[in-house]
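> 3D model of this:
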Amino acid sequence: MATNRWLRPEVYPLFAAVGVAIGICGLQLVRNMRINPEVRVNKEKRAAGILENFEEGEKYAEHAIRKFARSRPPEIFPNLNRFFSDPQKN
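Below is the predicted model of the structure:
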């Protein structure tokens, strides 16, 4: 049976990874449909043509996560990087 083949405990991490990926794609799709200034779902907004609304585009591009990440160092493990790059201090 197909259930015996696919519903084994070894396959659960695969289902979890695919589920997380589908969730991230769904959230990004909803985010773009709701607040992206270049996406227009309503017919009235589509009829407006190209809008020169730079403030709305800036607000969409400069969200809170990007502002937070900009002030952080571009490293995943800064302490570990310092440990291996400068062993004299340790």
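
> going forward, measure contacts between C-alpha atoms and count neighbours the same way
Noted.

> From Phe15, how far out is Pro9?
Separation of Pro9 from Phe15 (C-alpha to C-alpha, to the nearest Å) stands at 10 Å.

> what's the neighbour count on Arg82?
Using other C-alpha atoms under 10 Å, Arg82 has 12 neighbouring residues.

> returning to that earlier point: which one's more surrounded, Pro9 and Phe15?
Phe15 (13 against 8).

> and that one, what element?
Phe15 is part of helix 12-35 when elements are defined by DSSP states H and E.

> to compare against the first, here's another:
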Amino acid sequence: MASHTVNRWLRPEVYPLFAAVGVAVGICGMQLIRNISGNPEVRVTKENRAAGVLDNFAEGEKYSQHALRKYVRNKSPEIMPSINGFFAKPDVE
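I've put the predicted structure just below:
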């Protein structure tokens, strides 16, 4: 019975499914670690939880304005801007 299940799921056709699920789990894990280690509103230790509400705006600003957000801040919200411009802008003659 167990070999039948293994033969059913370990085919080359399901490798992309395993890859997609693996990437999704990796992204979720990365975000979980980022929130636990860097989010100023998450307090893991008992001493930090006892501190109550902290008004530390600089730490919150540092967390929310991370490097990826700074990189895409002034970018055009298009996936392929040159191709979009080619098809969207009329030819001027």
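
> sorry, back to before: just to confirm, what residue range of structure 2 does the helix holding Phe15 of structure 1 align onto?
On structure 2, the counterpart of helix 12-35 of structure 1 by TM-score structural alignment is residues 15-38.

> which outside residues touch that stretch?
Residues outside stretch 15-38 of structure 2 that contact it (C-alpha atoms under 8 Å, 6 or more residues apart in numbering): Val42, Arg43, Val44, Tyr63.

> 7 Å instead, please
Contacting residues not belonging to stretch 15-38 of structure 2 are listed as Val42, Tyr63 [C-alpha atoms under 7 Å, 6 or more residues apart in numbering].

> In structure 2, what residue corresponds to Ser71 of structure 1?
Ser71 of structure 1 maps onto Asn74 in structure 2, by TM-score structural alignment.

> For Lys89 of structure 2, see how far away that match is.
21 Å.

> Repeat that for Gly38 of structure 2.
44 Å.

> So which of the two has more stuff around it?
Gly38 (15 against 8).

> and Phe57 of structure 2, what pairs with it in structure 1?
Checking TM-score structural alignment: Phe57 of structure 2 goes with Phe54.

> Its match and Ala61 of structure 1, how far apart?
10 Å.

> Looking at those two now, which is surrounded by more residues?
Just comparing Phe54 of structure 1 and Ala61: by other C-alpha under 10 Å the higher neighbour count belongs to Ala61, 13 against 10.
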